[in-house]
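J.: Test case, fold it:
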Amino acid sequence: MSSILNLGVIVRSKENKAAIASIMVAYLMCTLLSSSELQASSLGVLAVLSVFSFGANSLFKDVAALKGGLSCLMIALIVGTVFSEDVSRSAKGIYDLIRGVLLFFVGACFYRCFRRYEVTSVLLGFFSISALLGIGVAVAAAMIQGAPWLLENPVLELLFHETHLFANFIAMICLGLLVLVLVGVTSASYWIGFVCVCLFATLIALQAKGTLLALLLSGSWCFSGSHRSALRNVWYAALVLVLVSLTVLSFFPALDLITHFSLPPSLLERRRIYAELLLQLWESPFTGFGLNTYKDLVLQFGTAPHYTMPHSIYLESLFSFGFVGSAFLLAAGLLVARKACSPVSSIENQAWKFWRTFAGAALIFTAIRGLVDMRLGYGVWGSFALPLGILFASTATSMASRDIRVDSAHL
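T.: The predicted structure follows:
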């Protein structure tokens, strides 16, 4: 009986609550872009419910502070439902969007409640164990298949449905470990370096080119942020180069006759999908065809049956919401990001720096990854909302602390 009481004291302690919450949030951020088996939707629901028990007061303040962005989001939802070709399918899409967006408040509440607790050792353990499990699964899948290349590996497809979903999980684990080194967890730097090399090799074996590109850009953003603006300008130049290159390769096939490049089949297939989607979009350019309808309308429009997603969340947004709804959706994101991504003047501890850096890197990873893959669903919405919530709360907290210091100085 006494051991049960002692366990209750341990669980109730703030330090252990912070550790458990940190593992839960880190798990969500690493698995939202993975298969549904890893997403743990029930964990997302539990996280949302915890907001009302830990931070009900801050929840209403956040809603008031974000009323402009939320209003734009509501207009986009109305456009995506009222003008839908299949209202029932769009209702399911709206439900997934709302579930994902609620994770914004989970991230904000988590940061406000536990920002002062140093949990980097717990996070190092979580990411290390996750990395070993991921590498172990990859090695086992390669041994069963008898080949080092893991693209379309039957074992991984059985576990994760598609190998690129497994690649997203591996990349996010690698990103988390890189950020831990950046914030000063140097006691295990050699171990982290070795594990990251193994994770990177796993991504190469998966032939996940889009995932590797997103990981390189998001990881380099982390390191460029800790240096002078010249290095950050180099990063912006690299980003522009990537965006221009992808645009040219995806939408201007005539240039192949000039460059004589031999493009991979996956990119050639995407060209076909993008061309047909843009052609279909002109049938309803302003309001689109409704959220979550692409999979059902694709056969009606004559696209090949196995193309059940447009392989670009931005083109799917145009298809779903049209130019009007997408404009309001973009406005909602920009209004929230403007409040969330403002520069801060103080760094409280390693955990504070980790969560702010990891959240920013996760946003960049999702945004880049969505250029040529993924579909709009709970995982994508949540992958944008959860890190934005962390950034929003950290920015608001920093600004409030600065105002208090200024007022004290005047006194």
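
J.: hey, let's count contacts and neighbours off CA atoms from now on
T.: OK.

J.: ok, and for the longest helix anywhere in the chain, which residues are buried?
T.: Ranked by residue count under DSSP state H, the longest helix found in the chain is helix 378-410. Buried positions in helix 378-410, judged by neighbour count with 16 or more other Cα atoms under 10 Å: 378-399.

J.: Burial check on residue 269, number of neighbours?
T.: Other residues lying near residue 269 total 14 when counted by other Cα atoms under 10 Å.

J.: I meant residue 135, not that one.
T.: The burial count assigned to residue 135 is 18, neighbours taken as other Cα under 10 Å.

J.: Assess the claim that it and residue 198 are in contact.
T.: Yes - using Cα atoms under 8 Å, residue 135 is in contact with residue 198, at 7.3 Å.

J.: Next one: residue 383 from residue 189, what distance?
T.: With distances defined as Cα to Cα, to the nearest Å, the gap from residue 383 to residue 189 amounts to 27 Å.

J.: Proceed likewise with the subsequent sequence, for comparison:
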Amino acid sequence: MAPTTVGAANERGVVERTIVLVCTLYCLLLIALPSTYGTSVAWLVALVGALRGGVWQGFYERYRVALWVMFGLVLVNALAARFPAKVAPGAGELIRSVSFMLPAMYVMQHCSRHAVVLVLKALVGLIVAACVAIYAFYAGSADVMSAIYEWSLVHIGNVHNLVNVAAMALLALVVLAAFEPNRWQRAVLFILLGFMLWFLVVLESEGTFLALLITACAWGCVRFTGGFRMLSGLGVVVGVLAYASLMVWLGAGGTASGESPGSFEIRAMINARLLELVAEQPWFGYGINSFKYVAEAAVDGVMYIHPHQIYLEALFSFGVVGCIALAAMFWGVFRLSSRQLILTEPLPLLGFLAAVYMAGKGLSDMKLMSVQPLGIFMLGAGLIALPVSCRRSCEK
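T.: So this is what the prediction gives:
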């Protein structure tokens, strides 16, 4: 082959790898935004690039248990659902989310750390600049938080989407600062990190700070051993139990009489109603995406789109048997995770932190059968998975 032909092929390969990397990280950081912001296009481009790169080879062999459990779960759920036709969109979101693993694995196999850090810095810089612009524009308002809430409602669906994008950028800044060798650049990253923390404080999302606390403790479980690991694990348990206790207390009437219920009180009432319905139909649930169509799920005559709690939503949708199958599917997806990768590489660390954050945020928000939590879970699983070559060498 002529040298010019080899050079052109290598150049095309670099361009293709860069495109897949940019699209994958774009989805990881901005998946909370509506599809009109290009996340669906970025997913499709990344998926096509990953398939062209041959990542699909061996994917079925590694994850066949999880895939078969997933298809079986969807089939049984459709047969047992109160509204079988509503299962299809949720099943589509689940399958689409699993496909995110392919671009994540491609990036880990074909993209250098240098390229990853450069692209991550560029995307995070754009997100921080956008947050600075939003805050600066409304800083003179009488109520900054309300003004930003109204802007979010008009432009990106709701403020929770903005909160999750800001949290993802914050986690990315933590990772970049941890791996940055230049002290001046690290100082700049810490300054940006401080602003993003302040921005989240302005937005007053208590559930986000709980999720970030759980994420920090989960990282401690991976990073340390012995007593520090036990303390970190205790932090995760305390965070989860604290929120569950708050919901139980509010559900039992722990609010001032005569006051209109706030967001947490409404969530507590939804949780209590969900548990009542699960007790009536415990084994196979009511079906994926059925919550807003089940009349008995209404709270004070109001039908909510989703329960704002992904774990109770799973129990409501799949039942006890289905939740066991769902847990088995996630075990099949995450069983190849590498602690060494999380501790030594920036992108696996970010994937781990993002997945744990979404799991923590699911306590107080999120819709389970949506690409926002599920896509992040699968991206995280793909990024922290032990590479095929390493696994084969370990088996030998």
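
J.: After superposition, what's the TM-score here?
T.: Comparing the chains after superposition, counting by TM-score structural alignment, normalised by the length of the second structure, produces a TM-score of 0.87; 386 aligned residues with a Cα RMSD of 3.1 Å.

J.: ok so, going back, which helices and strands sit right next to the longest helix of the first structure?
T.: The elements that helix 378-410 of the first structure packs onto, with contact taken as 3 or more Cα pairs under 8 Å, 6 or more residues apart in numbering; DSSP states H and E, are helix 14-31, helix 87-114, helix 313-340, helix 350-369.

J.: Report the distance from the shortest one to the chain centre.
T.: The reference is to helix 14-31 of the first structure. Taking Cα atoms, centre = their mean, to the nearest Å, one finds the center of helix 14-31 of the first structure at 16 Å from the center of the full chain.

J.: residues of that helix that come out buried?
T.: Going by neighbour count (16+ other Cα under 10 Å), the buried part of helix 14-31 of the first structure is 15, 17-19, 21-31.

J.: Next: the third one.
T.: Residues of helix 313-340 of the first structure classed as buried by neighbour count (16+ other Cα under 10 Å): 313-329, 331-333, 335-337, 339-340.

J.: What lines up with residue 399 of the first structure in the second structure?
T.: Alignment of residue 399 of the first structure against the second structure is given by TM-score structural alignment, with residue 391 as its counterpart.

J.: I meant to write residue 168 of the first structure there.
T.: Across the two structures, residue 168 of the first structure finds its equivalent in residue 164 of the second structure, going by TM-score structural alignment.

J.: quick one: what helix or strand has its match in it?
T.: Counting by DSSP states H and E, the secondary-structure element that holds residue 164 of the second structure is helix 159-179.

J.: Tell me which residue of the second structure lines up with residue 245 of the first structure.
T.: Using TM-score structural alignment, residue 245 of the first structure lines up with residue 242 in the second structure.

J.: Reduced to three states, what does its match come out as?
T.: helix (DSSP: H, G, I helix; E, B strand; the rest coil).

J.: Residue 286 of the first structure now?
T.: Residue 286 of the first structure is classified as coil under three-state DSSP.

J.: same question, residue 308 of the second structure
T.: With three-state DSSP as the basis, the three-state label of residue 308 of the second structure is coil.

J.: Quick check: nearest residue in space to the counterpart of it in the first structure, chain neighbours excluded?
T.: Residue 308 of the second structure maps onto residue 311 in the first structure when the alignment is built from TM-score structural alignment. Taking Cα to Cα, 6 or more residues apart in numbering, and ignoring the residues beside it in sequence, residue 311 of the first structure has residue 373 as its nearest neighbour in space, at 3.9 Å.

J.: give the contact list for that neighbour.
T.: With Cα atoms under 8 Å, 6 or more residues apart in numbering as the criterion, the residues that contact residue 373 of the first structure are 210, 310-313.

J.: which two from those residues end up farthest apart in space?
T.: Pairwise distances across the contacts of residue 373 of the first structure peak at 14.9 Å for 210 and 310 (criterion: Cα to Cα).

J.: Settle it for me: which of those two has more neighbours?
T.: Set side by side, residue 210 of the first structure and residue 310 show unequal neighbour counts under other Cα under 10 Å, the larger going to residue 310 at 25 against 18.

J.: Can you tell me how far the nearest residue to residue 251 of the first structure once chain neighbours are set aside is from residue 278 of the first structure?
T.: In space, not counting the residues next to it along the chain, residue 251 of the first structure is nearest to residue 271; the distance is 6.5 Å by Cα to Cα, 6+ apart. In this structure, residue 271 of the first structure lies at 11 Å from residue 278 of the first structure, with Cα to Cα as the measure.
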